[in-house]
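Asks: here are the coordinates; sequence isn't available:
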């Protein structure tokens, strides 16, 4: 009996902000590893998600949304996304199914200019598209770029996702198992904890506040009782933002901490003692030294 080929490789997920890249990867992994919110530009770093299938391993790269960058932080985010299309085995270009294909054509060609890897266009949020429009939209995208395949999915419901994974696996080259088969990512727990806290800020605050926050885990210690004690600092750019994060009588900070702690406990499978502090770090999003300190450095 012939042995099946073990296929493996790196697959970059790219697209505009808020098209569902992190939601798709969470759905594929079967775990909520990437933070999500209904606000654009939630993802800031390039993060690996490791998915094992029979006779294969797919290493997905979740990336920030591609947008017009102004601050140093935003430029870092776009660089993280654009750099991910080089040196990978396959690219998933994610678009919101409700977007106009003609208006997306220029951005797609610009991002994929010079790319050698095959590209699958993933048409997400198909549950929001009238059924009669789906084939026409797929055809319109196909006229603008020679995609390997165009696959409609709903990352939120899971519709079409398993078929997408099977297609990806079949297009990967023969290769080794790059990571142990019992891990979902190569980023440390401290990073994920900071991201969880930042997600709660995105979900609970409005306007410019979530975009002006950076979370740093200062201390991460397991006590003899098994409780993990975590201290983290939420950095903001102005005193007014600090006031909003803390809230009246500290209520907002308690809410952020409570929701984050519950999710961190599920992640670590143990009790967690979480202390949050808020610090004003003026204009950090445009300060190269602070960006490096906060983990936003190419």
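Replies: Sure, I can see it. In this text the structure is predicted, and so the values were computed from the model without any measurement. Numbers count the residues shown, from 1 in each chain.
Asks: going forward, measure contacts and count neighbours with C-alpha atoms only.
Replies: Noted.
Asks: Pretty sure residue 261 sits against residue 272.
Replies: Yes: the criterion here is CA atoms under 8 Å, and residue 261 meets it with residue 272 at 6.5 Å.
Asks: Then residue 258 would be within a strand, right?
Replies: No: under DSSP: H, G, I helix; E, B strand; the rest coil, residue 258 falls outside any strand and is assigned helix.
Asks: quick one: it from residue 275, how far?
Replies: 10 Å (CA to CA, to the nearest Å).
Asks: three-state assignment of residue 11?
Replies: Look at residue 11: counting by three-state DSSP, its state is strand.
Asks: measure it to residue 56 for me?
Replies: 13 Å.
Asks: Could you tell me which residues touch both of residue 258 and residue 275?
Replies: Common contact partners of residue 258 and residue 275 (CA atoms under 8 Å, 6 or more residues apart in numbering): none.
Asks: which element is the nearest residue to residue 138 once chain neighbours are set aside on?
Replies: With CA to CA, 6 or more residues apart in numbering as the criterion, residue 138 has its nearest non-adjacent residue at 6.7 Å, and that residue is residue 150. Element membership of residue 150, judged by DSSP states H and E, is strand 149-152.
Asks: Remind me what that strand packs against, helices and strands.
Replies: For strand 149-152, the packing partners by 3 or more CA pairs under 8 Å, 6 or more residues apart in numbering; DSSP states H and E come out as strand 119-124.
Asks: Which strands and helices lie in contact with the following helix or strand past the strand it packs on?
Replies: Per DSSP H and E, strand 119-124 leads on to helix 131-144 as the next helix or strand towards the C-terminus. For helix 131-144, the elements it packs on are helix 101-111, judged by 3+ CA pairs under 8 Å, 6+ apart.
Asks: what's in contact with the helix it packs on?
Replies: 82, 137, 140, 141, 144, 145.
Asks: 7 Å instead, please
Replies: Contacting residues not belonging to helix 101-111 are listed as 137, 140, 141, 144 [CA atoms under 7 Å, 6 or more residues apart in numbering].
Asks: Name the nearest of those residues relative to residue 50.
Replies: Comparing the contacts of helix 101-111 against residue 50 with CA to CA places residue 141 closest, at 28.8 Å.
Asks: number of nearby residues for the closest residue to that closest one other than its chain neighbours?
Replies: Closest residue to residue 141 in three dimensions, ignoring its sequence neighbours and counting by CA to CA, 6+ apart: residue 101, at 5.7 Å. Per other CA atoms under 10 Å, the neighbour tally for residue 101 reads 21.
Asks: another one to put next to it:
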């Protein structure tokens, strides 16, 4: 299953401030990392990562907007006082890794090879300051279809007890601590039969932020509405692509604050007709119901809506090559 099987090799790099920065990338067998118990990442949380996919199409292997992922990795690194990488160098190195591991890229439509770049502080010390030595590795994991039973809606729980992140914190960085902070809520939601947690803002517990590890969108009066990137929400590459596709298809779309009260009212009066998450794993994850304050609110009779379906087909069509790449998003592995 996803995230449990890894390919034979990783890409590996080391950074040492005293030696002038990053050393060369090398492809080495998948195996244990050499980390001391005092490594700063284990104590002070200097860990950032990102995620993207490699797809197999009739014309070979292809990546979807990989530069955006390495740019976001750099943004996360800056926020966590970690060194940046050269985007073009990393892309070239990733392609070499994918050539070595090409047989691991699945052939079935809906499958892919998940790519996980991860950077961590490896210098051993105790004391709160940024590290001077780092490791960056890229590991690969074959991924089956996200929707094993077809493209169907999920049930989500609105979280009004815990918070994921606050403006001014690290919510817009892809750092390990953000995900650890979400585990308690996610675990409790899944115990109650829900697939994901819908996060509200940390200040007022009123405005929609993210759903699980995805950005969130609603269709209200025919318009796609998604919360703005306010400093506590991750700048999703799928989210960015969906907004660009909406513009191309003349689907009205807007980034604005949306309260949970507006969502509930919209479901009740019929103005809110669709809801869906947007992220690398699922691309589009339709939401069929929202549970809030002991009440369950069903969206569109728990059926996938036409806009979510259209956006999913457009984006996956570009990724797998069945639709033309009019945006120039595809990077071929050659």
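Replies: Received the coordinates, thanks. Not measured: the values here are computed from a predicted model.
Asks: Just the TM-score for the two chains, thanks.
Replies: With the length set by TM-score structural alignment, normalised by the length of the first structure, the two chains reach a TM-score of 0.27; 133 aligned residues with a CA RMSD of 6.1 Å.
Asks: quick revisit: out of residue 11 and residue 56 of the first structure, which sits in the more crowded spot?
Replies: The neighbour count for residue 11 of the first structure versus residue 56, taken as other CA under 10 Å, is higher for residue 11 (26 against 21).
Asks: Looks like that one contacts residue 90 (just checking).
Replies: Yes: contact between residue 11 of the first structure and residue 90 holds when scored by CA atoms under 7 Å: they sit 4.8 Å apart.
Asks: Do a quick rundown of the helices in the first structure.
Replies: Counting by DSSP state H, the first structure has helices at residues 21-29, 72-83, 101-111, 131-144, 161-171, 189-204, 239-246, 251-268, 288-293.
Asks: List the buried residues in the third one.
Replies: Taking 16 or more other CA atoms under 10 Å as the neighbour-count basis, helix 101-111 of the first structure is seen to contain the buried residues 101, 105, 108, 111.
Asks: and if you look at the last one?
Replies: Applying a neighbour-count criterion of 16+ other CA under 10 Å, the buried positions in helix 288-293 of the first structure are 290, 291.
Asks: Show me which residues of stretch 256-275 of the first structure are buried.
Replies: 256-257, 260-261, 263-265, 267, 271-275.
Asks: Likewise for stretch 62-71 of the second structure?
Replies: Quick answer for stretch 62-71 of the second structure (16+ other CA under 10 Å): 62, 63, 64, 65, 66, 67, 69, 70, 71.
Asks: before we move on, back to that, make a markdown table out of the helices of the first structure and add distance to residue 94 of the first structure.
Replies: Compiled in a markdown table, those are given as follows (distance: least, CA to CA, whole Å):
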| stretch | distance to residue 94 of the first structure |
| --- | --- |
| helix 21-29 | 7 |
| helix 72-83 | 12 |
| helix 101-111 | 10 |
| helix 131-144 | 12 |
| helix 161-171 | 12 |
| helix 189-204 | 22 |
| helix 239-246 | 33 |
| helix 251-268 | 27 |
| helix 288-293 | 28 |
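Asks: Deepest-packed of those helices, please.
Replies: helix 21-29 (a mean of 22; mean count of other CA atoms under 10 Å).
Asks: would you list every one of the helices in the second structure?
Replies: Using DSSP H, the helices of the second structure run over 40-44, 66-79, 87-100, 176-191, 237-248, 260-269, 306-320.
Asks: quick revisit: I'd like the buried residues of helix 101-111 of the first structure as JSON lines, with distance to residue 192 of the first structure appended.
Replies: Formatted as JSON lines, these follow (distance: CA to CA, whole Å):
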{"residue": "101", "distance to residue 192 of the first structure": "35"}
{"residue": "105", "distance to residue 192 of the first structure": "34"}
{"residue": "108", "distance to residue 192 of the first structure": "30"}
{"residue": "111", "distance to residue 192 of the first structure": "28"}
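Asks: which among the residues you listed gets closest to residue 230 of the first structure?
Replies: Among the buried residues of helix 101-111 of the first structure, residue 111 lies closest to residue 230 of the first structure (CA to CA), at 39.5 Å.
Asks: Kindly reformat the helices of the second structure as TSV containing distance to residue 283 of the second structure.
Replies: Putting the helices of the second structure into TSV (distance: least, CA to CA, whole Å) gives the following:
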stretch	distance to residue 283 of the second structure
helix 40-44	30
helix 66-79	15
helix 87-100	22
helix 176-191	19
helix 237-248	7
helix 260-269	22
helix 306-320	7
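Asks: Which one, of the ones you listed, ends up nearest to residue 121 of the second structure?
Replies: Here helix 40-44 is closest among the helices of the second structure (CA to CA), at 4.8 Å.
Asks: in the closest one, what counts as buried?
Replies: Here helix 40-44 of the second structure shows 40, 41, 42, 44 as buried, counting by 16+ other CA under 10 Å.
Asks: In a markdown table, list those along with distance to residue 140 of the second structure.
Replies: As requested, the buried residues of helix 40-44 of the second structure are exported to a markdown table (distance: CA to CA, whole Å):
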| residue | distance to residue 140 of the second structure |
| --- | --- |
| 40 | 25 |
| 41 | 21 |
| 42 | 23 |
| 44 | 26 |
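Asks: nearest to residue 239 of the second structure, of these?
Replies: Out of the buried residues of helix 40-44 of the second structure, the member with the shortest distance to residue 239 of the second structure (by CA to CA) is residue 41, at 29.4 Å.
Asks: Just give the closest residue to the closest one, not the sequence neighbours.
Replies: Nearest one to residue 41 of the second structure, counting by CA to CA, 6+ apart, is residue 121 at 4.8 Å.
Asks: Residue 214 of the first structure now?
Replies: residue 235 (5.0 Å).
Asks: Touching, that neighbour and residue 215? I think so.
Replies: Yes: taking CA under 7 Å as the definition, residue 235 of the first structure is a contact partner of residue 215 at 6.1 Å.
Asks: Those two: who's more crowded?
Replies: Shown here are residue 235 of the first structure and residue 215; by other CA under 10 Å, residue 215 has more neighbours (24 against 21).
Asks: Return the distance of that one relative to residue 293 of the first structure.
Replies: Distance from residue 215 of the first structure to residue 293 of the first structure, counting by CA to CA: 11 Å.
Asks: One more: residue 121 of the first structure?
Replies: 36 Å.
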